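Chemist: this one's structure only:
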């Protein structure tokens, strides 16, 4: 038999092939009808990876890597027994009489909530799937009851949101309590450091951190005054030398110069009188007496000027000595302050360090207090699960398709087997190959002329 014989055999036995297909489809239908139906409900969670913390200023980088790692971690948290126990408590499954009876019969040492939680988180029931290239997680739950599947999927999503908020708030509350205990110690250290600095300043007569600069400025000012006083004392000492009476300052005194003018005038008058009068004339005697009196008054005026110069020189020397003493005392004070300046700087740094630590603890305490009071997390329930209308298992369409293909395969194989066991001539080619005789006409296909052998061959 050639290929066309088998094709004709299949066409001839199409009823049997169709019957075999229907039988297989009927078996698949019965199997599908008898199979338990499983419904898959899905709730979705949205993660806001770009959400800024309203309290702290921390920001993260690497959004893609962070997203993948975060979603994987959160999927494990949703599948955890901790979340499952919250689901059990929220749904009241630990008060379900049937589950309580099964728990008692199991004799388990686990708490009932943990025992039930481990069973409702089986991989065949709970499935967490991330949505590609998004920050969304799908919480799928499978059950034979569509209502139960929807409630469980939503319950797991809500329990995870509550757990996420708890995981965010509880550490903040613990940190808040710890910082509250630390803030007292920080305040005590600050007060002790400030007390040491104040006591040190009082012991050494320091008003503030800038006292050393003030003392140095005073030393510089006193040094300048001493330099000026030394110059003035030298000048006054030079004036009050051995020939102080003939000094310019003594001779240029206003009183001395006035008397010099009177003496010059009286001398000129006496000279004129001498030209006309004798030496014993009363006018000459009176003029000599007046001239002598004027000269005596001049000598007295010069003595007074010399005394003033000597007094000024002594005052300048005394002022120089006083300023030298003040400069020496101020220099010693500055040297003493320079010795304690480093110690005061160390104490001041201790105060600054304690103040910075106290401010840091206070700031962080305020932050964690706000974090423990703000009901905020970066995950939210995007969609609640709804009871599915169609089961996810069994897959009716897939089973029908496979049953159709299997039925066709069984029917074709059966038809070919029967044809092989009981072959029939169904085509011209099959007849020629079987008998070797030429075929003149094919009555099944209607009358037509066939090619005859050549005349030589007919004869």
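Modeler: That came through fine. In this text the structure is predicted, and so the values were computed from the model without any measurement.
Chemist: all contacts plus neighbour counts: C-alpha atoms, from now on.
Modeler: Noted.
Chemist: show me where the stretch 301-450 of the chain has helices.
Modeler: Counting by DSSP state H, counting those that start in this stretch, the stretch 301-450 of the chain has helices at residues 396-421, 428-435.
Chemist: I'd like those as JSON lines, with mean neighbour count and distance to residue 332 appended.
Modeler: Output for the helices of the stretch 301-450 of the chain, formatted as JSON lines (neighbours: other CA atoms under 10 Å; distance: least, CA to CA, whole Å):
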{"stretch": "helix 396-421", "mean neighbour count": "16", "distance to residue 332": "105"}
{"stretch": "helix 428-435", "mean neighbour count": "14", "distance to residue 332": "137"}
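Chemist: which one, of the ones you listed, ends up nearest to residue 282?
Modeler: With CA to CA as the measure, helix 396-421 is the member of those nearest residue 282 (170.2 Å).
Chemist: follow-up on the earlier one: as CSV, the helices of the stretch 301-450 of the chain with distance to residue 93 would be great.
Modeler: As requested, the helices of the stretch 301-450 of the chain are exported to CSV (distance: least, CA to CA, whole Å):
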stretch, distance to residue 93
helix 396-421, 33
helix 428-435, 75
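Chemist: which one of these lies closest to residue 258?
Modeler: Residue 258 sits nearest to helix 396-421 of all these, at 144.4 Å, using CA to CA.
Chemist: could you say what helices and strands the closest one packs with?
Modeler: helix 3-12, helix 14-34 (3 or more CA pairs under 8 Å, 6 or more residues apart in numbering; DSSP states H and E).
Chemist: between those, which gets nearest to residue 138?
Modeler: Of the helices and strands packed on helix 396-421, nearest to residue 138 by CA to CA is helix 14-34, at 27.9 Å.
Chemist: pull out the buried residues from that closest one.
Modeler: For helix 14-34, a neighbour-count test (16 or more other CA atoms under 10 Å) marks 17-18, 20-26, 28-29, 32 as buried.
Chemist: okay, pairing it with this:
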């Protein structure tokens, strides 16, 4: 069977802008908010009124403010130190002072000074018991579970417990802070009693100053006590050091270590100089001695040629005499013979000169040896003397080091003792002159207006939050509402044309819906049915629309009412037969008041009744065929050849045959009857039918080869749609007004 769906449409539907994650449908958001505007407004009004009532029941709280200046102390008027950025140090100092100001000790002083333990706002004994004391219930239940005596659990509070509770309550009402980058600190106390709040703020500042003074006094007294004890220890240490120094001097017999050390040093210096000369002399004597020792075995003539011997004056003199004697012998030998008396006398003189020279050489050699031995002995003697002097000086140095060590110990103990003595005197003299580093600049005055609750702000916040909650609820409801709300939803999700919309009728007319077109009571409804009739007749001009099946997704969408009114609309132009094929839940006989037991389609197919008996004439051009007796096997009856033959027989008698079919998601009868029809009209209830369910039903029909001519959007709230701008002026151009409707 040919399909009436336009060839440019495909199944499933093509994705629209709604499938784009970046697409935001502002119109849909606005419509969702506008459709639920009264709910949002009601929520805002209710929440605002409840908040107003709650705020009006709150006890006003007054905040008293006192201003205090905290100065940083400096021990030095002029400090020649490196200039650094001390902003961080000052900030840490101010934070420390703020912490001290809000400490428990200061709060307890204020509580005691103002006797807040008996103030009705703080005293737990004077406060009203809550309607539901959960803490008390839990305490009693715990005591009962543990087997404790309930009389002990109900013991009244002690003074310490009351003081602790009042102090903690008072501390929770205190707020302090630095004003800008100054040294001014604001002290705020919030209470229901504005006079007590001002007194508490002022007393908090005074208590802080007094606590600082007392802390300084305690520190001074503690420091004085400690310094006295330390001074006694230092005095004993100094005395002990002096005794050790004196004992050591007496033990070593030291009178003037510096003088002894100077004399010894001079002696050591002279001995050193002499030892250097002796070493040089010994080296010279040793050199001559070694020359002599090396030439001793070569004869005395060789010894006479040694520079040390040769340079001796006597050796030179004897050398000269020997040379003259030899010259004389040589001269006489040229003149006389060897036996000449003159020659013999000359040789005798030469021998005597040589013997004298030899003797003198031996004496010089002996003198060199003696000189060497004396030089060695002298050097050794001086070395021993030097070592002795050096040992003496080292011993003196060791004693000097020990003396100086003892003197340093004495001096350090004396300096420390004097420093502590000076500091003790200063502390003792100034311990009563301590000044506080804080002073109150502005005292707190009783506030004229409460600081809390901020009625306007709370109401505005409640209204704003409720508005946001209402908007969020509306948007979430719209997102979760996966139904058809407009023709655009139908066309974008089902890819089918919308034949028309059927407006929502008033509640009092619900039972008369099948007769509205017949009677013409609702002109707007009648015009909608005519529009659907025209759309059906013009949907496919190439072939007649003889057999038309009208179905829906689930029961209750108004398909039977649409079928009845469509039958009356078509009967104004042509001959029409309306068949109630919903054999499980028939409605045609009941809606048109046919007698009980009237034969219908089930009787006709089963052969228990004739066609003339089953078809009921309602109008000149409109006949109806009810469902008849409800059979046990509706699907088998509709699938029998008798049903198809019946349709072929009546096609010649009628121009249009409308079949009221069961819903597609309830049974498969609609798919079966669609095979015998020329087209199918799918009815969808506005804002009720699920999109997924309608898609499933349409898909089943298309898979069965049905030709779906279009969709009727039923029970549309036209007023709401017109306000959304979707159907504005839909009926005005026909000359009908809403008042007439």
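Modeler: Ah, there it is. These figures come from a predicted structure and were not determined experimentally.
Chemist: TM-score of the superposed pair?
Modeler: TM-score of the superposed chains, computed with TM-score structural alignment, normalised by the length of structure 1, equals 0.52; 311 aligned residues with a CA RMSD of 5.2 Å.
Chemist: can you give me the strands in the stretch 501-650 of structure 2?
Modeler: In the stretch 501-650 of structure 2, the strands defined using DSSP state E, counting those that start in this stretch lie at 547-552, 576-580, 615-619, 622-625.
Chemist: hey, where'd the strands end up in the stretch 301-450 of structure 1?
Modeler: Per DSSP E, counting those that start in this stretch, the stretch 301-450 of structure 1 carries strands over the ranges 379-383.
Chemist: oh, I was asking about the stretch 101-250 of structure 1
Modeler: Secondary structure of the stretch 101-250 of structure 1 by DSSP E, counting those that start in this stretch: the strands cover 126-130, 136-143.
Chemist: just the helices in the stretch 101-250 of structure 1 please.
Modeler: Using DSSP H, counting those that start in this stretch, helices in the stretch 101-250 of structure 1 cover 112-120, 146-203, 211-239, 248-251.
Chemist: got the contact list for the nearest residue to residue 410 of structure 1 once chain neighbours are set aside?
Modeler: Excluding the flanking residues, the one nearest residue 410 of structure 1 by CA to CA, 6 or more residues apart in numbering is residue 20, at 6.6 Å. By CA atoms under 8 Å, 6 or more residues apart in numbering, the contact set of residue 20 of structure 1 is 407-408, 410-411.
Chemist: go with 10 Å
Modeler: Contacts for residue 20 of structure 1 (CA atoms under 10 Å, 6 or more residues apart in numbering) come out as 14, 26, 404, 406-412, 414-415.
Chemist: count the residues that sit near residue 149 of structure 1.
Modeler: By the criterion of other CA atoms under 10 Å, residue 149 of structure 1 has 26 neighbours.
Chemist: alignment lookup: it to structure 2.
Modeler: Aligned counterpart of residue 149 of structure 1 in structure 2: residue 197 (TM-score structural alignment).
Chemist: what about residue 447 of structure 2, neighbour count?
Modeler: Residue 447 of structure 2 has 17 nearby residues by other CA under 10 Å.
Chemist: where's it relative to residue 188 of structure 2, distance?
Modeler: Distance, residue 447 of structure 2 to residue 188 of structure 2, using CA to CA, to the nearest Å: 11 Å.
Chemist: common neighbours of these two, please.
Modeler: Here residue 447 of structure 2 and residue 188 have 62-65, 197-198 as joint contacts, going by CA under 10 Å, 6+ apart.
Chemist: just the buried residues of those residues.
Modeler: The neighbour count (16+ other CA under 10 Å) marks 62-65, 197-198 as buried among those.
Chemist: and stretch 370-382 of structure 2, which stretch of structure 1?
Modeler: By TM-score structural alignment, stretch 370-382 of structure 2 lines up with nothing in structure 1.
Chemist: so what touches that stretch?
Modeler: Residues outside stretch 370-382 of structure 2 that contact it (CA under 10 Å, 6+ apart): 271-290, 364-369, 383-386, 388.
Chemist: relative to residue 165 of structure 1, which of the contacts of residue 20 of structure 1 is nearest.
Modeler: Using CA to CA, residue 404 is the member of the contacts of residue 20 of structure 1 that sits closest to residue 165 of structure 1, with 52.5 Å.
Chemist: thought residue 17 was touching the closest one, still the case?
Modeler: No. Using CA atoms under 10 Å, residue 404 of structure 1 is not in contact with residue 17, being 11.1 Å away.
Chemist: what touches both of these two?
Modeler: By CA under 10 Å, 6+ apart, the residues touching both residue 404 of structure 1 and residue 17 are 23, 410.
Chemist: circling back: now the shared contacts of residue 447 and residue 188 of structure 2 as TSV including distance to residue 590 of structure 2?
Modeler: Listed next are these as TSV, based on distance: CA to CA, whole Å:
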residue	distance to residue 590 of structure 2
62	75
63	77
64	80
65	82
197	81
198	84
